[in-house]
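K.L.:
Mind folding the following:
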Amino acid sequence: MTLVEPSIDETTRVYRKVTWRLVPFLFACYVAAYLDRVNVGFAKLQMLSDLQFSETVYGLGAGIFFLGYFLFEVPSNMILHKVGARIWIARVMLSWAVISAAMMFVTSPTWFYVLRFLLGLAEAGLFPGVILYLTYWYPSERRGGIIAMFMTGIPIAGLIGGPVSGWIMNAFAGTGGLAGWQWLFLIEALPSVVLGFCVLAYLDDGIQKAKWLSADEKALLAHNVAADGASVTAHRFRDGFTNGWVWLLCGIYFFFIMGLYGVGFWLPTLIKGAGVSDPLQIGLLTMLPYGAAAVAMITVGRLSDAARERRWHITVPGLVGVAGWLVSIRFSTDLVIAEAALTVATIGVLVTLAQFWCLPTAILAGAAAATGIAVINSVGNLAGFVSPYLIGWIIDTTKSTSLGVYTLAACLALGSLLALTVPKRLVNR
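P.N.:
Presented below is the predicted three-dimensional model:
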């Protein structure tokens, strides 16, 4: 069908329709995924003493997830590109739900390591797969806000997961002879099972298969995506491995992920260090950093799209987050100041992450996007292994969290400054 040039209002209406159809559902999937990935941070509050695990054992187990994630992420995204998002995302969600629930049976460091590794294998592909999937629907000029909306699943998982996890661990402790942390793994795996089956019924593989769009709406969307892709030179599968900018982005993302899992795995511990001992209270106090970060991610994403500027919308929030980490160290025993500083740090970490994904999706398209996005996410997520293990080792060695937090701040600063080395001509569109 020949596309009649649509009005701005018509284009806005169509994209709003697509967004309401796709983003809330994908967001819910990501919330479930992120809860299953990091609820070990809350389980840790009881699990370590029950099983006699050291901080180093915990750090290694928390991080080994990302070795499995690293190994299977690129193959997973290539399969998704071949077979479609609907079947593959459903497979991802159902398999990780089963493994996450099995964490309740951990009795030794070995089984802790094995199940965390398998969880990484199972979950590999969800996040880069969704980022790739969004490029099928949106041109680069609209992706800043859309990716930010999807990635608010991280802070919302923290916002919801904190108090819910604390409540589960308190309310179910001892029920059926199981500890609170065992019930935590079981109950928080259930949403992923439900959503996994919903994916099969709800998600479409692309524009042309969407029965809820008219022919004119499909033509408009397809035209915009094709026009956007025409300005990108990297389209082939191998371009995702050989493009030099991909490897720079891997390094930047590595530093950002160091900060992300500093928040995800250690925020409850840092709040506890400020003088709070009850798991439910700790959960409630994690709500403020995550809630503020969700608002900031959407706000900065919209500003970035409106200005069509990407690099400074990464660097400035990142450096603000560094300041938050540093203040949290200086006032680590003052609950009010420490909570405010950790909120600023969390905002900085999560805003930079959301805005980062505007860079590779502007540089890569088609098959190159399938491999390149997965390469960047898999290499970057090796920091998910390094970060918790390194911080755990530092805490065990120094008996203090300060040096570990300095490390997180340095990584966030490096990633933020390196973002400015990406040429603006490639990404500011």
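K.L.:
CA atoms for contacts and neighbours, from now on please.
P.N.:
Fine.
K.L.:
Distance of the residue positioned nearest the centre of the chain relative to Tyr113?
P.N.:
The centre of the chain sits closest to Ile154, judged by CA atoms, centre = their mean, with a distance of 5.5 Å. Separation of Ile154 from Tyr113 (CA to CA, to the nearest Å) stands at 24 Å.
K.L.:
Helix or strand next in line after the host helix or strand of Val386, which one?
P.N.:
Assigned by DSSP states H and E, Val386 belongs to helix 383-398. As assigned by DSSP H and E, the chain's next helix or strand after helix 383-398 is helix 402-418.
K.L.:
And for that following helix, what's in contact with it?
P.N.:
Outside helix 402-418, the residues that touch it by CA atoms under 8 Å, 6 or more residues apart in numbering are 251-256, 258-259, 262, 314-316, 318-319, 321-323, 325-326, 329, 349, 352, 390-391, 394-395.
K.L.:
To check against the first, give me the structure of this:
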Amino acid sequence: MSPDETLLIRRCAEAARAAARRMAATDAATREALLEAVARELEAGREAILAANARDLEAGRAAGLGAAMLDRLALDPVRLEALIAAVRAVNALPDPLGEVAWERTRPDGLRIGRLRAPLGAIAMVYESRPNVTVDAAVLCLKAGNACVLRGGSEARHSNAALLACVQAALEGLGLPPEAASGVPVPGREAVAELLRHDDCLDLVIPRGGEGLIRQVAAVSRVPVIRHYKGVCHLFVERSADPEAALRLLIDGKCARPSACNALETLLVDAPIAASFLSRAAAALAARGVRLRACPAALPLLPGAEPASAEDWDREYLDLVLSVRVVESFDAALAHIARHGSLHTEAIATRDPGLAARFRREVDASAVMVNASTRFNDGGELGLGAEIGISTTKLHAYGPMGLEALTTRKWVVEGEGHTRTPVAT
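P.N.:
Predicted structure coming up:
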């Protein structure tokens, strides 16, 4: 990078820090007005946003992007309406700031509490999905933060059109446009340079493929929320309702295979393997799903390929599914413990004792009992929207909504209290 570009990055980080202080000083009414203004700007900018997205899709096809990547990149009128609705859903959530989450009075009369406060300046580095531009901005702003957004080059026109709407809303209310800014220099080196400035940025959230997240984690001096991949399992236990289990399988794998909460592996209890897999094979084949099977499952799945050792750790993000027959509940848990990615795990069962064990013993950011893995999503869990899914456990675990974009600071109130006697 040139010295001028390095200086631009530094100024971007400093401006985000200054804007974060401004946002932290806003009241709930101002932030609510801001998010409603963002929704109106998106409504007014529909044509420009869709035209920008069409340019990105055309360039993506010319560059040979795969179907899964193009699906993540695409905006259409329905998805844009859903994005606007998500902005208003976030705005309808209770204000996350100022709440005293814990309060006690000490024997000496000292009052101690924990107050919810903004995290500060947050960097978002993401790929493909342009809706992340808006989701990230409105969640950060609603929680009194500032954000620096860096989307993938494949969505640059879409991201610019969406960010322009957010910045227009900020300026319309007299707030600094730097509260939601883009990285002013192209290229990966610019991201690495930005993430050196831990004196200005408080958190970085990478959202995209495993390669992107590992790259960000390797170079960042700023704390990183990690989510490397979503290798999600459905275990169909021998007592399961087969109709319900089949619905969970089809929804989890076929509804949106490019999503990180889509199913990648089906585990089937050995006593029901023959009966369940015969029905599952037909349903999946009708939807174009290709199967990779263990030796026990292979003869039960016409057209399936033998699974390799690597398949059990693979996030396909496509209409491909690994299938394994397991001998017991404990064998299923062992497989998940070895190959899971701490993202989402599901069980189909009518045994309440095993359901309780699954909830307690499976380590994942969301555990589903007789429910689809697709519910591990901020909107579906009532967060309004999410800025990402954390599998790192520290600070946040699972979908990160408003509360995950705040911290709690100690507030101590006294009447001249001192820890030791002070002579005056």
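K.L.:
Can you pull the TM-score for these?
P.N.:
Once the chains are laid over each other, their TM-score by TM-score structural alignment, normalised by the length of structure 2 reads 0.25; 174 aligned residues with a CA RMSD of 7.1 Å.
K.L.:
one step back: I'd assumed Tyr34 was in contact with the residue nearest to the centre of structure 1.
P.N.:
Yes: the pair Ile154 of structure 1 / Tyr34 is scored as a contact, 6.4 Å apart, by CA atoms under 8 Å.
K.L.:
And the helices in structure 2?
P.N.:
Shown for structure 2, the helices assigned by DSSP state H span residues 3-24, 28-44, 46-62, 67-73, 77-91, 131-142, 156-172, 188-194, 210-219, 242-254, 273-286, 329-339, 352-361.
K.L.:
For Phe241 of structure 1, grab the count of nearby residues.
P.N.:
Using other CA atoms under 10 Å, the number of residues around Phe241 of structure 1 comes to 18.
K.L.:
ok, it - contacts?
P.N.:
Counted by CA under 8 Å, 6+ apart, Phe241 of structure 1 has contacts 371-372, 375.
K.L.:
mind listing which of those residues are in helices?
P.N.:
Judged by DSSP H, helices contain the following of those: 371-372, 375.
K.L.:
And these, which is closest to Ala292 of structure 1?
P.N.:
Val375 (30.1 Å; CA to CA).
K.L.:
how deep is the nearest residue to that closest one once chain neighbours are set aside tucked in, by neighbour count?
P.N.:
What sits nearest to Val375 of structure 1 in space, not counting adjacent residues and going by CA to CA, 6 or more residues apart in numbering, is Val74, at 6.0 Å. Neighbourhood size, Val74 of structure 1 [other CA under 10 Å]: 26.
K.L.:
Equivalent analysis for the one 3 residues further on, please.
P.N.:
Residue crowding around Asn77 of structure 1 was assessed by other CA under 10 Å; the count is 31.
K.L.:
Check which helices and strands whichever strand or helix holds Ser76 of structure 1 is in contact with.
P.N.:
Element membership for Ser76 of structure 1 (DSSP H and E) is helix 55-83. For helix 55-83 of structure 1, the contact count by 3 or more CA pairs under 8 Å, 6 or more residues apart in numbering; DSSP states H and E identifies helix 40-51, helix 85-102, helix 109-123, helix 126-135, helix 366-380, helix 383-398 as packing neighbours.
K.L.:
Work out the gap between that helix and the centre of the chain.
P.N.:
13 Å (CA atoms, centre = their mean, to the nearest Å).
K.L.:
Would you mark the buried spots in it?
P.N.:
Residues of helix 55-83 of structure 1 classed as buried: 55-70, 72-81 (neighbour count, 16 or more other CA atoms under 10 Å).
K.L.:
Next: stretch 397-417 of structure 1.
P.N.:
401-402, 404-417.
K.L.:
could you check the angle helix 55-83 makes with the helix or strand containing Val18 of structure 1?
P.N.:
Val18 of structure 1 is part of helix 8-38 when elements are defined by DSSP H and E. Between the axis of helix 8-38 of structure 1 and that of helix 55-83 there is an angle of 140 degrees, by axes from the mean of the first three to the mean of the last three CA atoms, to 10 degrees.
K.L.:
Check which helices and strands helix 8-38 of structure 1 sits against.
P.N.:
Against helix 8-38 of structure 1 (3+ CA pairs under 8 Å, 6+ apart) you get helix 85-102, helix 143-151, helix 153-171, helix 180-202.
K.L.:
Tell me the gap between the second one and the middle of its chain.
P.N.:
Offset of helix 143-151 of structure 1 from its chain centre (CA atoms, centre = their mean): 12 Å.
K.L.:
So what touches that helix?
P.N.:
With contact meaning CA under 8 Å, 6+ apart, helix 143-151 of structure 1 is reached by 19, 23-24, 26-27, 30, 131, 134-135, 297-298, 300-302, 304-305, 351, 354-355, 357-358.
K.L.:
again, but for the last one
P.N.:
Here helix 180-202 of structure 1 makes contact (CA under 8 Å, 6+ apart) with 29, 32-33, 35-36, 39, 42-44, 46-47, 86-87, 89-94, 96-98, 100-105, 165, 168-174.
K.L.:
Mind giving me the ChimeraX select for these, buried ones only?
P.N.:
In ChimeraX, a selection of the buried entries from those looks like this (16+ other CA under 10 Å):
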select :29,32,33,35,36,39,42,43,44,46,47,86,87,89,90,91,92,93,94,96,97,98,100,101,102,103,104,165,168,169,170,172,173
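K.L.:
For burial, what's the neighbour tally of Ala218 of structure 2?
P.N.:
Counted by other CA under 10 Å, the residues lying close to Ala218 of structure 2 total 11.
K.L.:
Quick check, Arg207 of structure 2 in contact with Arg214.
P.N.:
No: in this structure Arg207 of structure 2 lies outside contact range of Arg214 using CA under 8 Å: 10.7 Å.
K.L.:
The two - which one has more neighbours?
P.N.:
Arg207 (26 against 14).
K.L.:
And the residue lying closest to Leu354 of structure 2 once chain neighbours are set aside, how far from Cys232 of structure 2?
P.N.:
Nearest non-adjacent residue to Leu354 of structure 2, counting by CA to CA, 6+ apart: Phe329, 7.9 Å away. Plainly put, Phe329 of structure 2 is 17 Å away from Cys232 of structure 2 if you go by CA to CA.
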